[in-house]
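Q: After the sequence you'll find the predicted model.
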Amino acid sequence: MNEVKRFDGFGIVDEEGCFVRHKDYAALQKQNESNEALLYAMRQDMRESRKKMGAMLGENVALKQAIDTHKHGFVRCECCGEENMCHNDDVCRVLGETPATDTIANELRAEGIHYLSSEAGEMAQKFKQGSSDWRRWKSIVFFAETVETQLRAGNVEGGE
């Protein structure tokens, strides 16, 4: 909306059908343009934040996987030389104390599953309803939606 529209020489009609002054409309339009610029900047910041969060999530998931691998190993005591299992040391204890990482990881997995479900739904529409191909694609949709719901609820350990 770069130009001010005129209405019968009196001004512009607003949502309620009342006349407004040209200078009021121009000021509102200028404010809207300013808001659009601010919204664009906020979207850019959000994209950058998501990239950083994705990188951090990747690191957290990798650390959790390394700790999980460590949990199944043995460590030699520095004092006596005895080998002990690692499953109860402080490093392994952190595996159950990362709910934010688990939630974000599950949300990203759920987004991927949602995409799969949408694509499978589109494929199902290409076949006659009730046909064997249609039923195959719909079963993928239903299964994917179930897994997506479980991931969002935190009821699935997502491939760690």
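A: Yep, that arrived.
Q: make it CA atoms for all contacts and neighbour counts henceforth
A: OK.
Q: So which residues of this structure form strands?
A: Secondary structure of the chain by DSSP state E: the strands cover 12-13, 19-20, 74-76, 83-85.
Q: Adding mean neighbour count and distance to residue 62, write those out as TSV.
A: Written out in TSV, the entries for the strands of the chain read as follows (neighbours: other Cα atoms under 10 Å; distance: least, Cα to Cα, whole Å):
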stretch	mean neighbour count	distance to residue 62
strand 12-13	17	59
strand 19-20	14	60
strand 74-76	13	20
strand 83-85	13	22
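Q: Save the ones you listed as JSON lines, and put in distance to residue 67 too.
A: What follows is these, written out as JSON lines (distance: least, Cα to Cα, whole Å):
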{"stretch": "strand 12-13", "distance to residue 67": "65"}
{"stretch": "strand 19-20", "distance to residue 67": "66"}
{"stretch": "strand 74-76", "distance to residue 67": "12"}
{"stretch": "strand 83-85", "distance to residue 67": "13"}
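Q: Put this next to the previous one:
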Amino acid sequence: MTLDIAIDADGEWDSSTGWAELARSAATAAIAESAFPQLGQGERPVELSIRLAGDAEVHSLNAEWRGKDKPTNVLSFPMAEADDLQESDVPGPELMLGDIILAHGVCEREAADKAIPLDHHAAHLMVHGTLHLLGYDHMDDQGAADMEAREIRALARMGISDPYAEDR
């Protein structure tokens, strides 16, 4: 798997945290818990990008692409089609899954509200975003339950507790 990670130049994201390794672990765990665990394992490599940005950048993207005039914790921009994901074990050019972008301030506030480390919350959002790139959504109860279960299993692979446990 090719993972492009970009970290906001303004230094909001703590440079002492191993964000690149966390992003790789999160994407790998999400793929393993998806319906496409073979992605990147065969003759067709996959690529995705994760950008750790500030709230202003995510606010702008959220307004432009979703019509919501506020920052959000994570945005996903899928590029692969369902047929491409189904045929990911067929040799071919690198399959671009898409882009994920996290907003530092929103993530930091949410982590503080949940009393969890920022890196654990960011990992959850990276897993969540990767699942969106793989075609999962939470628009209805069934989709939300499936996506949540996959997130919990993916985070467990990383040694991170169930982020929904206190909500139950």
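A: Yep, that arrived. Everything numeric here is computed off the predicted structure, so don't read it as measured data.
Q: TM-score them against each other, please.
A: Structural agreement between the two chains, given as a TM-score (TM-score structural alignment, normalised by the length of structure 1), stands at 0.26; 67 aligned residues with a Cα RMSD of 4.5 Å.
Q: any idea what sits nearest residue 121 of structure 2, other than its immediate chain neighbours?
A: Sequence neighbours aside, residue 111 is the residue nearest to residue 121 of structure 2 in space, at 5.8 Å (criterion: Cα to Cα, 6 or more residues apart in numbering).
Q: element containing residue 101 of structure 2?
A: Per DSSP states H and E: residue 101 of structure 2 is located in strand 95-103.
Q: for the next helix-or-strand element following that strand, which positions count as buried?
A: Going down the chain from strand 95-103 of structure 2, the next helix or strand is helix 104-114, by DSSP H and E. Of the residues in helix 104-114 of structure 2, those buried under the neighbour-count criterion (16 or more other Cα atoms under 10 Å) are 104, 105, 106, 107, 108, 110, 111.
Q: same for helix 104-114 of structure 2, what does it pack against?
A: When contacts are defined as 3 or more Cα pairs under 8 Å, 6 or more residues apart in numbering; DSSP states H and E, helix 104-114 of structure 2 sits against helix 55-66, helix 118-133.
Q: List the residues that contact the closest residue to residue 110 of structure 2 other than its chain neighbours.
A: For residue 110 of structure 2, ignoring the flanking residues on the chain, the nearest one in space by Cα to Cα, 6+ apart is residue 121 at 7.9 Å. If a contact means Cα atoms under 8 Å, 6 or more residues apart in numbering, then residue 121 of structure 2 has 107, 110, 111 as its contacts.
Q: Could you dump those residues into JSON lines and include distance to residue 31 of structure 2?
A: What follows is these, written out as JSON lines (distance: Cα to Cα, whole Å):
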{"residue": "107", "distance to residue 31 of structure 2": "22"}
{"residue": "110", "distance to residue 31 of structure 2": "25"}
{"residue": "111", "distance to residue 31 of structure 2": "24"}
